[in-house]
Each structure stands twice: as C-alpha cells, then as structure tokens.
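>>> Sequence unavailable; structure follows:
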C-alpha cells in the first residue's frame, strides 16, 4: 500500500518534476514527497478505518436473529398436572422479524459509501503532504541561494573594509574615520543577515527531515528551486470556465463532500423506511400429554404473521425524514461552496502569478542590469580615487537587495505554482 501511495503522489501532483541525475546523492522533490507519504502514520490509520468500515458493512447486512420461546400453557393451579385438562400443553415457538422495507440493502449501501470515503481522504492527504513538502523544499532552496548571494558580497565588503582602513591609516585620499566605520558596519550587518538566512535554511531542512523521517545530517537537497509543472489551461488567459469547473469538481476535498452527500441521501431513504410496516413470522408446536385413562390427545401446530402499523409515530417519522433531507441539502450546499472557494483561490493565485512574472521580467531586463552597472561604476570610480566608500556601499547594498528581490519573486512563483497544482488536483480511483 505504501508503494501505491508513493505512486499516487507522483501521479496526481508533481508528475512532471525532474529527478536528480544518476549517481547524485541529493534527494529530489518527487522522492521527498514519496518518502513523506510512505512514512506518514496517518495513512495506516486511514487504511485500518476503511477495513473496519468494510467489516461493519457485513454486520449491518444480517437479518435479526430468530426468537425461541418455550411456554407451558393452561396449567391447572389446583394440581399442576399436565394430564388433568385437555387445554394444557407444552408449547415451543419460533418467531422471525423481517426488516422494514429495504432498510437492510440501504444500510449496506450506506456503509459501503462510507468505506469508499477513505481512499478519497487519502488522496486529499497526499495532495496536502505534497504541497507541504514542496513549500519547505522551495524555502530551503531560496535560503540556500540567498546565502550564496550574501557570501559573494561579504568577500567584496571585506575587501572594501580592508582597503578603507588601510587608506585611512596611511592618510591616502580623502578617506574619513566615518568611512571606516561605515564599511565595518555594512560588513557586520551582512554577516548577521547571513546568520538569519542560515537559520531559515536549517529550519526548512529540519522540517523536511521530520516529514521524510530522515536524519538532518544525512539529508542533502538540491540548491536550485524545483520546477513545478502546471496544466496548459492554467497558464492560458483567459482560463476556460468549463475546464476549471470540471477540474475543481474532481478535487479530493470536493469528492469527499460528494460522498458525504451520497451517504446523507441513503439516510433520507432509511428514514423513509420507518413508514413501512415491519413484518414478523411465527410458528409454534404445542405438546399435550395423554389423559388419566391413557387416551391420546392430539398435539397442536400454529403459524402466524404479525406486523406493526406505524400509525401513532407518523409525525415523528416525518420529522426524521425532513431532518435527514435537510442534512443532505446542507452537505450539497457545502460542496458547491467548496467549489466556489476553490475557484476564487485559483483565479486569485493566477492573478498573483501573472504579476509575479511581470515583476520578474522587469527585474531581469531592467532593474538588475542597471543596479549592477551602477555598482560597478561606483567601484571603478572609488578605485580611481574619484568616489567615496559610502557611495560604493550604498550601490552594492542596492544591487544585493535587487538580487534578493528577484530571488524572492522567483521563489514566490514556485510557491504559487505549487498552490495552483494543489488546488487543481484531481481525485483518482484507488485500486
């Protein structure tokens, strides 16, 4: 069953994500998702609950047990003799009650539906686990790349600090003590930022280690952001309403409510069965002893049919039917509301994704090149003794902030795509 869950995860969520190259010791996203699913104890509990529900189906399908009665009828109290009176008899009877209407079949169908709910719940759990793992995966890669950007700038800031201190001590140029302090402070702040980024990286790694049940020390992840594939329709504009509605109708959370609605419909049908009379069959054999002079007496055999008439509880039965119907309608309303909420979220995430791509293009084509050129120009001017340290530091900080902003946008794109993939997950038949 664990292999099935792993395969299902890859199938319904990130089927197109790339795996690591052969020989790599890094844990790719798909394998991390599969490990998290296979080692999640919730799935074992779900399978056990489904097994219990299936056994419960057989329990409700059985008919009521027959009743056995033994009676001494018409025993005279003056002698307590079985032979004195011809009416005295030892009666053995059996009665069998029959279910009301189609209540047995409806109960069995309802229990089967309730058992079929568990596979859909597991697929919903798979999608959630996959989304959680992917978010931690992206957070780790973002922190890792953030740290690379900071480390590259720390080397430059260290060189600026040393050159500024050396120039101030030797009295070369117009370097002031304030410039030395600015260079030191900029370097310290950058190192503090690196420590903060390392903290986020370790937190994401620890979360993934807990989800995959792997030691953090042995868990190695790729430093690059994962590619999250999406359906072509989700990347088109405008998004076809018919496609989206059909897709969201098959989301596991919606299918779970559909199953609940089917179970509630069976409850309505069961409540209506209370209007049907309940039949019972009975039969008895009466043994009579011989009389005092030895004459034989005939034994008796009786058979009968009885039924209860639901006359005095008709109002209560009607209320039970109305209550079951109201519950069914409530579940169906919640199902439609869930589809509406998913549709709103999909359209919202698509709008966010579109703007993120616009911002990413702007940073890559304009902001980042310009900030890089300005930082290089200020450094060249400072090297030629035509600029000051403060301008160089400000320019380098601005360029680093632009690089971090682009990294954040790229990470947000991956997170948004992962959210859209989760929102449009489709439930499949579990074999």
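Arrived safely. Remember, it's a predicted structure, so these values are computed and weren't measured experimentally.
>>> alpha carbons only for contacts and neighbour counts from here, please
Will do.
>>> The nearest residue to residue 224 once chain neighbours are set aside in helix, strand or coil?
Leaving out its chain neighbours, the residue that sits closest to residue 224 by CA to CA, 6 or more residues apart in numbering is residue 141, at 5.5 Å. At residue 141 the chain is in helix, as set by DSSP: H, G, I helix; E, B strand; the rest coil.
>>> next, the one to line up against it:
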C-alpha cells in the first residue's frame, strides 16, 4: 500500500496525541540547544552567506595582499624610520666635554698651598662645532635615504599587486581548463559506453574502441596536469593572502582595459615609478655627499672655558677658541671630494640604467597586450565558429557512416583545445595588463 493509504487507514483519535508529542519534542530541543546571541547570529549568517556566494575576485585578492603586514614591505618602513632617527641624531652638535684637573702641583711636597700658581681644582667645558654646514648636510643626506626606503616600500606594494594578479590569473585559467576538460571527458565517456555496446554486438572493431579509451586516458592526464598547475598558482597566491587563496575563484576571467595604448604616453608615467623615485632619492643623497665633502675644506671650531680654584690667591678663569687649519688637502679633502663626485655619477648612471630597463619592460608588456588582444579577437570571431562547425560536420558524417569514430574524437578534441587556448590567451593578456599596471600605475 502507498503511504497515503496507510495514513488514511490510521484511527483519527491518534492524531492529537501525535501532534502533542511532536510539539513537546520541539520545545525540548529548543531548550537544550543554546541560542546564539542576537547580535552575533545575523553576523554569522551573513559571513557564511558571503563566503558561500562571493568568489575571490582578482581585485579582492589584491586588496587583501596589499593590506596585509607583509615582511617584504614592513622592512622598508622600518629602515625609513631608522634613517629618520639618524637624520635627527646626525644634525645635533657633539656632546660637550667637561674636564676636572689639579694643576701646577709641586712635586717635592705635593702641597696645594705651597705655590701661588697651584690650582687645587680646575673645571673646564669644551664644545666642538663641525666644519661649515656639516650637521645640516648630514641630516638632509639621511632624509634623502629615508625617502628612498619609503619609495622602495611603495615599489614592494606594486610588486605584491603584480604577483597577486599573476597568480590569480594563472589559477583562474587553470581551473577553467580543468572544468572544460571534465565536461568534455563526460561526453567522451558517454560515447565510449555506446561504442562498448556496439562492440559487444559485433558492430564495431576493437581499434576504434581502444582509440577512444586512449583519448580518455590522455584527457585524464591533462586534467591532472592542469590541476597541478592550479595548485601551484594557489600556493603562490596563498603566499600573500593566506587561507583566503582557497576561496572559490569566479568562473569567467575579467576583462581589462588600458587608459592608453600609445607607448610614448605610457612612458611618461615611468618617471613616477617608485623604483625611479628611490633611485632619484639615492642620487640626491649622493649629491649631499659631495656637499658634505666640501664642508671638510672649512675649519672646525672648538670653544673652551675653564675656572681654576686656588687656596690663598684669586681664582683663575680662562676662555679660548681652537680652529683646525686644513692646509694640506691634496691627500685627504681632495680625495674625499673626488670619491663623493664619483659616487654621485654612479648613482645617476644607475638611475638612467633602471629607467631604460623599465622602458624595455613596458615596450614588451604593451606589445604582448596588443598581440594577445588580436589573437583573442581572432578566436572569438573566427576560430570558435570554425571549431563548432567542424564538430557538427564530423557528427553528421559519422552518423552517415562517411567517417570513423577517431575523426569524430579528433574534431571534438580540437574544439576542446580551442576553448582552453582562448582561456589561456585571456589569462596571458591579463598578465600583460598587470605588468603594465605595475610599471605605469593604476590608470583611470
């Protein structure tokens, strides 16, 4: 009998008793289960819903990576703080020197009141002043070095964004390849099952069946390889965002746009690249080194004051000034100035060399972007359509007995390769866009 028949045959008098038992059980379970606080339960539901529904987009991954306290970024901030402190310290006068002496004591009696020139105690204070504007120049030199470290911090953030985008794009297209391969595997597996039934009835030779099973095994190998590369990309992503890298990635790859595709216009932004800013700050610090070497040609100054106590005669006071006389500068000041000039030239050469490297990288990235866009358009407008037409024609000819099953499989695999290649081209174009963004900054 059906369940409905059983329900209708039960005595009606038992229904109120069953309802009462059910209500009692519900009340007991509600009392035994601790309820979440009113302010926490909606938050938990919202977090669970967000985790389940929202995938990890590329910009969400970049936001997580750049907002994390990454050691590769923090180290530059710490160095900048250290140089800021050194800038303050190097701008201060040297500590004054205090002296205490017993002077002109007769050595025959060692009496402090035997001779009038004996000073029972002489206190002195000496303050040295570095040559010229040495203190100011040292402070500005350290400040320039601190600015270089801050620029390196900004460059590290850009590089983290670049590597995060690259890893995300690699993960996205590898997952897309796995999905496409698994869908195709399911279709080929169904076709093999139909072939096996035909083979069992003698309507198909063993070669076609073995060829189909071989293609299925090769698909399994490709799926395993793409999964391996996807796991490697996820590991690279987890380097910057931790466990967030294991969130679901959206199915489709995003579309990227450039504010300009003119190389000369994009090159104007290279001078604002953090690495160039850092090199400029280091070149400025080297220029301050030249100015510091020039200050060595000026005399150093020292002021000293003293007060001597005598036992029976009036106390003695003294004050004086000491100066260094840089007369023989050929082997000291001149050589230091020459070395500072050479360091400044080297810093400028490093700046020019790095700017040329960035221009080369920008030229390559822009060329990649433009060529990948052309190939993507070709696939969307021509290749996809041709692949679909080839599959349809193969199905028709196979149904009419004009071709074998191997040709049908080859046409389906060719269409499969087209889908995977299109996803790969989209990812490569995105990586080129990420490199351009790293070089010229975010463009509106």
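Yep, that arrived. None of the values given here were measured: they were computed from a predicted structure.
>>> Next, the TM-score between them, please.
The TM-score (TM-score structural alignment, normalised by the length of the first structure) is 0.85; 392 aligned residues with a CA RMSD of 2.2 Å.
>>> just to revisit the earlier point, tell me the contacts of the residue nearest to residue 224 of the first structure?
Residue 141 of the first structure makes contact with 201, 222, 223, 224, 225, according to CA atoms under 8 Å, 6 or more residues apart in numbering.
>>> Same check on residue 258 of the first structure?
331, 332, 335.
>>> Now do the first one against residue 419 of the first structure, distance only.
Counting by CA to CA, to the nearest Å, the gap between residue 331 of the first structure and residue 419 of the first structure amounts to 25 Å.
>>> and residue 301 of the second structure, what pairs with it in the first structure?
Residue 301 of the second structure maps onto residue 279 in the first structure, with residues paired by TM-score structural alignment.
>>> Look up how far residue 62 of the first structure lies from its match.
Counting by CA to CA, the separation of residue 279 of the first structure from residue 62 of the first structure is 16 Å.
>>> quick one, which of the two is more surrounded?
A count of neighbours by other CA atoms under 10 Å puts residue 279 above the other of residue 279 of the first structure and residue 62, at 16 against 12.
>>> Give the helix, strand or coil label for the more buried one.
Per three-state DSSP, residue 279 of the first structure ends up strand.
>>> Now do the contacts for it.
Contacts of residue 279 of the first structure (CA under 8 Å, 6+ apart): 97, 98, 99, 100, 305, 306, 307, 308.
>>> which one of those residues is nearest residue 352 of the first structure?
residue 100 (57.0 Å; CA to CA).
>>> I figured that closest one was touching residue 276, is that so?
Yes. If you go by CA atoms under 8 Å, residue 100 of the first structure and residue 276 touch, sitting 5.9 Å apart.
>>> those helices in the first structure, which residues are they?
Using DSSP state H, the helices of the first structure run over residues 2-12, 29-38, 41-60, 103-170, 177-212, 232-235, 241-249, 252-272, 314-362, 368-383, 389-423.
>>> Kindly compare burial across these and name the winner.
Ranked by mean neighbour count, those are led by helix 29-38 with a mean of 24 (mean count of other CA atoms under 10 Å).
>>> what's the matching residue for residue 279 of the second structure over in the first structure?
Matched to the first structure by TM-score structural alignment, residue 279 of the second structure sits across from residue 257.
>>> Quick one: residues contacting the residue nearest to the spatial centre of the second structure.
Residue closest to the average C-alpha location in the second structure (CA atoms, centre = their mean): residue 160, at 1.1 Å. Counting by CA under 8 Å, 6+ apart, residue 160 of the second structure makes contact with 62, 65, 66, 240.
>>> Across to the first structure, which of the residues you listed hold up?
Conservation of these in the first structure, assessed by both residues aligned by TM-score structural alignment, their matches' CA atoms under 8 Å: retained contacts are 62, 65, 66.
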